[in-house]
Structure formats: C-alpha cells, structure tokens
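Peer 1: Predicted coordinates and the sequence they were generated for:
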Amino acid sequence: MTVTAQIDSTRPVATLINVFTVPPDRQAELLALLARATEETMRHRPGFVCANFHASHDGERVINYAQWESEGHYRAMLADPEARVHMDQAAAIATDVQPRLFHVRSTHGG
C-alpha cells in the first residue's frame, strides 16, 4: 500500500523535517540508504505514516519530510536500536544532520 504525505493543518501528526548536508558525490548514496532504511525498518514501526526524500539540485542537501502519528511514536522510534543503526549510518555519510519536529499551521493551494 502506498501512503503519501497529507499536509493538512487539521491532522494531529508529528512532522519531521530532517536536513542532511552531504558531499555532492555522496548524495545518491545517502538517498539510497534512507530509502532502504525506510522500507526495511522505519515503515514497520508503530505510528509511522510516511517518508519523502528530496535531493537538492546542487547535490549538497537531502531533506527527509516524514510524518508520525504522534511525537511519542517518533520518540519511540528514536529509542529503537534497529532504527538507530540506520540513523547512525546516515550520520556517517552526512557532514551535518538537523532533525526537527514541526506542526503544520497552514496550507495553501494554487
């Protein structure tokens, strides 16, 4: 089943936006690792909703936009040793990792 992000200010999800700074020659490697980690581990954790990965045109950034049912589900994933393995591998590729949780406050369409 494919689940896509539903960006909706009325949904009580925890939104993770994680910005990875990466050497351009390793951007594809990081993207592959994140996709594999999501398929093998993250999507099987309680409360996981979806994950989306964005690659900057200059090759220097990867952004993970993910949703969890609650902050508690996200925090439980962080404490999971199996999930930590993947996060540590990603941190070894990236030169900087900046994860933050957000609440969607408004959405606008065209």
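Peer 2: Thanks, I have it.

Peer 1: CA only for contacts and neighbour counts going forward, please
Peer 2: OK.

Peer 1: next helix or strand past the helix or strand harbouring Q27?
Peer 2: Per DSSP states H and E, Q27 falls inside helix 27-40. Sequence order places strand 48-55 as the next helix or strand after helix 27-40, per DSSP H and E.

Peer 1: ok, second structure coming up, stack it against the first:
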Amino acid sequence: MLNFAAVRRTTLVGLIAATMTIPVFSQEVNSTAAPVLRADPDYLTMINVFTPTSGTQDEVATAIQKGLEDSVSHLPGFINATVHKSHDNEYVVVYAQWKDQASVDAAVEAIQGGGAPAMMQAFTIANPDFHPYDVLSVHVAKEERRP
C-alpha cells in the first residue's frame, strides 16, 4: 500500500498529469491526436519521470495510460498528456498540462479517494519524480522543412 505521507504532494500532482502496451491507447485511440503545447503562465505543466522497477516499463506505461483514459482525462481542468517510453527501457516520462492548480488539487483528491486505481498502480511499480514547469516557448518546424 502506498504511504501518501511519504509521497510529496507534487508527486501526486504529477502522476495525475500523466498518456504504452502502446497499441491499446496511444496508437489506436490517440493516433491522430496532436496535443497543443501552450506557453501560457496560467497553465500548470508537469514533467513526470517514472523509474520502473526492473522489467516493468511496459506495465508502468500501460497503468498510466489506463488511468488517463479511464478517469483522469475526464476530470475538469485536464488539458492533455503525452507518455514517452525511453529506448533503454529505464524510464517512462509524462508531459502534461492542466488548466490550473485547483484542477490538479481536485484530481489529487479524486485519485486518493480511489477514483483512478490504475494511476495508483503506477506508483507501486515505479519511483516517480515530478516537477512543475512554466512553458517559455513552443517551436515547430518551419514550413520549408516539413516533410
């Protein structure tokens, strides 16, 4: 059982802000979705790095995706999340944006209350490290360089 007292509030906030066995979620459900990254100081951006226990990278990513798809993405204030799997099988990184801190706080309460069991599963099989950020700028390829 996860000891919430031992997990910093920022860690819980980051977990919520989290989108891998990949075919189920990102390639089928969200294959054409393109998250809009906003350089908006009123948005809360979280970059979340999960370090799975040995051999559980896919399980961690799947738990995060399930939690996002089944519950977190339906919460007020959730904007988007992308899940990234490192090539060395050592990390799962989640980039997410929320409307504001109040939305994140409400989501933390929902998860703590049992509203997203798959997200809690990710905590039991990975060591999370989360930090809030401000997006300073967003850059895209210039028209002449796009394929």
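Peer 2: Yep, that arrived. Just so you know, these numbers come straight off a predicted model, no measurement behind them.

Peer 1: Fetch the TM-score of the aligned pair.
Peer 2: The TM-score (TM-score structural alignment, normalised by the length of the first structure) is 0.85; 109 aligned residues with a C-alpha RMSD of 2.1 Å.

Peer 1: one step back: what span of the second structure lines up against the helix holding Q27 of the first structure?
Peer 2: Matched against the second structure by TM-score structural alignment, helix 27-40 of the first structure falls on residues 57-70.

Peer 1: Average offset of that stretch relative to the first structure?
Peer 2: By mean C-alpha distance after the TM-score superposition for the first structure, the fitted stretch 57-70 of the second structure averages 0.7 Å away from its aligned residues in the first structure.

Peer 1: Figure out how far that stretch is from the centre of its chain.
Peer 2: Its chain's C-alpha centre lies 9 Å from the corresponding centre of stretch 57-70 of the second structure when counted by C-alpha atoms, centre = their mean, to the nearest Å.

Peer 1: What lines up with V104 of the second structure in the first structure?
Peer 2: Match for V104 of the second structure (TM-score structural alignment): Y74.

Peer 1: again, but for M46 of the second structure
Peer 2: In the first structure, the residue paired with M46 of the second structure is L16, using TM-score structural alignment.

Peer 1: so how far is P23 of the first structure from its match?
Peer 2: L16 of the first structure is 22 Å from P23 of the first structure, where distance means C-alpha to C-alpha, to the nearest Å.

Peer 1: pretty sure S9 of the first structure is touching F102, no?
Peer 2: No: look at S9 of the first structure against F102 with C-alpha atoms under 8 Å: they stay out of range, at 11.0 Å.

Peer 1: Can you give me the distance of the closest residue to F78 of the second structure other than its chain neighbours to K66 of the second structure?
Peer 2: Once flanking residues are discounted, F78 of the second structure sits nearest to W98: 4.8 Å by C-alpha to C-alpha, 6 or more residues apart in numbering. Noted for W98 of the second structure: a distance of 18 Å to K66 of the second structure, by C-alpha to C-alpha.

Peer 1: likewise D100 of the second structure?
Peer 2: Separation of D100 of the second structure from K66 of the second structure (C-alpha to C-alpha) stands at 23 Å.

Peer 1: between the two, who's got more neighbours?
Peer 2: K66 (20 against 17; other C-alpha atoms under 10 Å).

Peer 1: Leaving out the residues flanking it, which one is nearest to the more buried one?
Peer 2: Using C-alpha to C-alpha, 6+ apart, the nearest residue to K66 of the second structure is A118, at 6.1 Å.

Peer 1: The one you found: neighbouring residues, count only.
Peer 2: Neighbour count for A118 of the second structure, taken as other C-alpha under 10 Å: 21.

Peer 1: Touching, it and S71? I think so.
Peer 2: No: applying C-alpha under 8 Å as the test, A118 of the second structure and S71 come out as separate, 9.1 Å apart.

Peer 1: What segments of the first structure are strands?
Peer 2: For the first structure, applying DSSP state E gives strands covering 14-21, 48-55, 61-68, 96-102.
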